[in-house]
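# can you look at this prediction? I've put the sequence above it.
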Amino acid sequence: MKNRRIFIYVFLFSLTSINYIDRVALSVAAQPIAHEFGIGPIQMGFLLSSFIWTYFASLIVWGLALDRWGTRYVNAAGMAIFSLATVATGFAWNYASILCTRLVMGAGEASSFPAGGKVIREWMPASERGVAAATLNSGSYAGPAIGALLVAFAVQLFGWRTGFMIVGGSGAIWLFFWLRYFRKPEEAAFIGDDERAFILRERNGGLPETNAAPTLSIADMLRSSSVWGLLITQGFGSYAQFLFLTWLPSYLQTERHLDIVRSGYFTALPYALSVLLALLIGRASDRLLTADACRNGGRRNMVAFSMLLTAVVLVTPFVEDMWLMVAVFTLSLTGAQAALAMNIALIGDLLPSSAEAGRGTGLLITGGASFAMIAPIATGYVVALTHSYNNAFYIAGVLAVAGALVALLMTRAPIHRQAGAAHAPGASIGV
């Protein structure tokens, strides 16, 4: 096999799949948990968003740790923490104990996307960065698809506690293979010398890396208008993503009157379809971009297109047919998934080297988490006050349109120590 970096794609996909299987478990089991502990919509909104609080607080810390100590052991530590916390949720005895396990889970899960972004920047040629980022982010949609079905059946057959124990235990298998096989491309034993040389030559678009050590601090990045554009777009896209992730099963059970298993099925189907469609968008972004366009932010056009696709969620209140609803959710989820993935690829395109990739991706996902924290809580209040999900869908759609404009206008220049420098001619070339 000439392209043995395919195993890195498998690691990236499975990393975020397990991460999101753990996240969606509470969404699927929300109704029986609410019944057992007497939890109302507003309390459930806080519980559904609670892991994002520690997730948000931990992202940059994990990013800095990754740049200092590398992805192998830092990412392994994150996986161990959030898997054990998910298992512990199955032993919770009241609202406060579930809240505590979710907070620990969020802190551990914050390692995954900064680690994934750094692995992509270290391992992938610039011409593969879009599809690699789409693969990483696809796990965040395959995870809910798998988890919605797995947890739904586990809850139906054995009770909600067993569901958390099953999904939490899956991280141990991943952890074994990660520690056994993963190394940086300079050290990996499973690739040949030709492939190693190709990766090292092409991961910076054919140009040499500027430095072995990071050249940009977090403060340097925050002086860049491109970084702020990336953060805002990531936040607006994440709002829609977490609206679906945390409230879609409850919406299907309460508004569409589906039982737990059927709501699991109709949650899983749009997620599964969106994985394939988002991978196609990622592949298209790689094929349509030149190396020069990558370095100058050309991928922003695909981000903007994907954000507009996310805005299809605006029509949800007007859809009655269940299969048409599946189509709407599939398109909106595809847009959100592709936008967030292309943003991860875009910050990799704009950074000067892989040495900053951990902190840069950590900062990017922090922008996403800032709005992800708001979505479950805001939706809980909207549902409680209006007894309807309609306004929740409108909010997500409007933010998606705004995100498309921000991506087009603000993410145009490479990220350098000196902010505000004019970007090179041809920066607008590409899709």
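Everything's here; your move.

# okay, CA-based contacts and neighbour counts for the rest of this
Noted.

# can you tell me the element the residue most central in space within the chain falls in?
Centroid check for the chain by C-alpha atoms, centre = their mean gives residue 137 as the closest residue, at 5.0 Å. Using DSSP states H and E, the element containing residue 137 is helix 129-158.

# in that helix, what's buried?
Across helix 129-158, burial judged by 16 or more other C-alpha atoms under 10 Å covers 129-155.

# this is the comparison structure:
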Amino acid sequence: MGDAAIQRPKGKNTRWAISSLLCSIIILNYFDRVAIAVAAPELQDSFNLSATEIGIVFSIYNYAYTMMQLPIGTMLDKWGVSWITRIGMAVWSILTIIFAFISGKLLLYLLRFLTGIMSASAFPAASKATANWFPYHERGLANSLFDSAAKFSNVLGGPLVALLITFYDWRTAFLVLGIINVIFTLIFWSYYDEPGRHKTISEEEINYIQKYGANASDIPVHRAKDVWKKLFTSRKVWGVTIGFTGYGYTFNLLLLWLPTYFKEEFQVDLLSSSLLTAIPWLIASITGVAVGGWLVDRLIQKGHKSNRVYKGIIIIGMLIGFSFLGAILTSNPILSMVFISIGLAGISATAPIGWTIASKISPPGAQGQTSSIVNFSNNLFGGIMAAALTGYLVDKTGSFHLSFMIAGAVLAIGLFFYTIVLGDIKTVEFGETEKESK
């Protein structure tokens, strides 16, 4: 589909305001995880935690988050993005404020578990909302924006939390984040709705996003039981799910452990480690939008086949991603940061494509369920295993070298599933044939 053939609506574009709102939700959703990562050394001192125990603090959140992924997909497809996200944001905001006042390991673990449950809807909701609001030729950029928001949360949240801890303490940091969450919850509550019910959208824009492939409705077309059976027996779903997990393992390892890695491996202070952490995430955020979003949409609009575009960037991005392994070969923190930046930029270019593929292969009305399967696997292997296994290996070996090598192996597995198992990117149908996504 060429640029000349696309008739864009004139005047106000509500869909891009919705995209900004979704990005804000993801940033806030990840602020919590960024804060835990940055505050990890202080939490270890406050609660007398070993590296293995702080790994449990990381992973217990992800146990709850992962456990909720499959049911949250059905809930999103049944009740829609609006109410599920509103409730989730409201409760996780309150839990973040409560976290600032707790004492004792049991409460620490309990609060992290409950926060994981209430945060679980964020990414599947953003993916489903993007499928509802954006036509295919704009979805790459829209997906890249909310996906890169997760990475950009490190750029904003890391230094902010480090400064609050340096000048105050970790409790103040979580209290401030909780208040920010409450403010944005009120904004989302008042502004978000589906295209057909939104108070500011024009009829012209509704017609545009539906004409060019956006999903017109939240209403499920098939019974949830039938959808789950079809999705879990689909080779394409397994291809994108394990493929995305290849990226997600490295992403989660660096998300949770990078500040501690720089602090422990190179003996730098908290502010220095937060800055060394922020730079790779800034580069990753830019790459995700520029390559995984803008470039993908641009190439498809110029007439290149979407299958080739998606697969080509995934292969190149993941191969570049292996560069992060160079960090374990140097004793220079700046050079280590450069290797990590290059690797993280490569895999970040592939992440928005994963979300786009998930929405394209999804049966009608099942975008939430498909996205939740992808996110379930991503957090099971990335969020839980990367968090807990890394803490255990650091305790046993005294370094992050083995953890990085395992992440490289998982990345290779993901590349195989994306390129070989996934096959052509076609809608998973309930009949005998599959419909190719143009």
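Cool, got the structure. What you see is a predicted model, and the numbers here were worked out from it, not measured in a lab.

# let me know the distance separating the aligned residue in structure 2 for the residue nearest to the centre of structure 1 from residue 42 of structure 2.
Residue pairing (TM-score structural alignment): residue 137 of structure 1 is matched to residue 147 of structure 2. Distance of residue 147 of structure 2 to residue 42 of structure 2, given as C-alpha to C-alpha, to the nearest Å: 29 Å.

# and residue 332 of structure 2, by the same measure?
25 Å.

# who has more neighbours, the two?
Remark: of residue 332 of structure 2 and residue 42, residue 42 carries more neighbours, 16 against 12, as counted by other C-alpha atoms under 10 Å.

# can you tell me the closest non-neighbouring residue to the alignment partner in structure 1 of that one?
Residue 42 of structure 2 maps onto residue 32 in structure 1, with residues paired by TM-score structural alignment. For residue 32 of structure 1, ignoring the flanking residues on the chain, the nearest one in space by C-alpha to C-alpha, 6 or more residues apart in numbering is residue 160 at 7.2 Å.

# isn't the one you found up against residue 34?
No: Residue 160 of structure 1 is beyond contact range of residue 34, at 11.1 Å (criterion: C-alpha atoms under 8 Å).

# need the counterpart of residue 238 of structure 2 in structure 1.
Going residue by residue (TM-score structural alignment), residue 238 of structure 2 aligns to residue 228.

# you'd agree that match is up against residue 222?
Yes: in this structure, residue 228 of structure 1 is within contact of residue 222 by C-alpha under 8 Å, at 6.9 Å.

# for residue 180 of structure 1, the count of nearby residues, please.
Neighbourhood size, residue 180 of structure 1 [other C-alpha under 10 Å]: 10.

# let me see the contact set for it.
Residues near residue 180 of structure 1 by C-alpha atoms under 8 Å, 6 or more residues apart in numbering: none.

# which one in structure 2 is aligned with it?
Using TM-score structural alignment, residue 180 of structure 1 pairs with residue 190 in structure 2.

# swap in residue 59 of structure 1?
So, by TM-score structural alignment, residue 59 of structure 1 is matched to residue 69.

# what's the burial count for its match?
29.

# could you do residue 422 of structure 2 as well?
So residue 422 of structure 2, with other C-alpha under 10 Å, has 22 neighbours.

# which non-adjacent residue is nearest it?
Nearest to residue 422 of structure 2 is residue 239, by C-alpha to C-alpha, 6+ apart, at 4.0 Å.

# follow-up on the earlier one: so the residue nearest to the centre of structure 1 makes contact with residue 15?
No: between residue 137 of structure 1 and residue 15 there is no contact under C-alpha under 8 Å: 9.7 Å.

# compare residue 160 and residue 34 of structure 1 (neighbour count), which wins?
Each of residue 160 of structure 1 and residue 34 has its neighbours counted (other C-alpha under 10 Å); residue 160 has more, 24 against 15.

# which residues of structure 2 fall in strands?
Ranges of strands within structure 2 are 426-427, 435-436, based on DSSP state E.

# with mean neighbour count and distance to residue 258 of structure 2 added, can I get the ones you listed in a markdown table?
Formatted as a markdown table, the strands of structure 2 follow (neighbours: other C-alpha atoms under 10 Å; distance: least, C-alpha to C-alpha, whole Å):
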| stretch | mean neighbour count | distance to residue 258 of structure 2 |
| --- | --- | --- |
| strand 426-427 | 20 | 37 |
| strand 435-436 | 13 | 40 |
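
# can you give me the helices in the stretch 51-200 of structure 2?
51-67, 69-79, 81-99, 105-119, 122-133, 136-167, 170-191 (DSSP state H, counting those that start in this stretch).

# out of those, which gets nearest to residue 277 of structure 2?
Evaluated over those, closeness to residue 277 of structure 2 peaks at helix 136-167, with 7.6 Å, by C-alpha to C-alpha.

# tell me the angle of that closest one relative to helix 122-133?
Orientation note: helix 136-167 of structure 2 sits at an angle of 150 degrees relative to helix 122-133 (axes from the mean of the first three to the mean of the last three C-alpha atoms, to 10 degrees).

# name the stretch among the helices of the stretch 51-200 of structure 2 that sits most buried.
Of the helices of the stretch 51-200 of structure 2, the one with the most neighbours on average (mean count of other C-alpha atoms under 10 Å) is helix 122-133, at a mean of 26.

# got the contact list for residue 122 of structure 2?
Listed by C-alpha under 8 Å, 6+ apart, the contact set of residue 122 of structure 2 reads 25, 26, 29, 85.

# the second one -> structure 1?
What that stands for is residue 26 of structure 2. For residue 26 of structure 2, the residue aligned by TM-score structural alignment is residue 16.

# not counting sequence-adjacent ones, nearest residue to its match?
residue 139 (4.6 Å).

# just checking, that neighbour touches residue 20?
Yes: counting by C-alpha under 8 Å, residue 20 is a contact partner of residue 139 of structure 1 at 7.4 Å.

# please identify the residue in structure 1 that aligns with residue 202 of structure 2.
Aligned by TM-score structural alignment, residue 202 of structure 2 pairs with residue 192 of structure 1.

# show me what contacts that match?
So residue 192 of structure 1 contacts residue 2 (C-alpha under 8 Å, 6+ apart).
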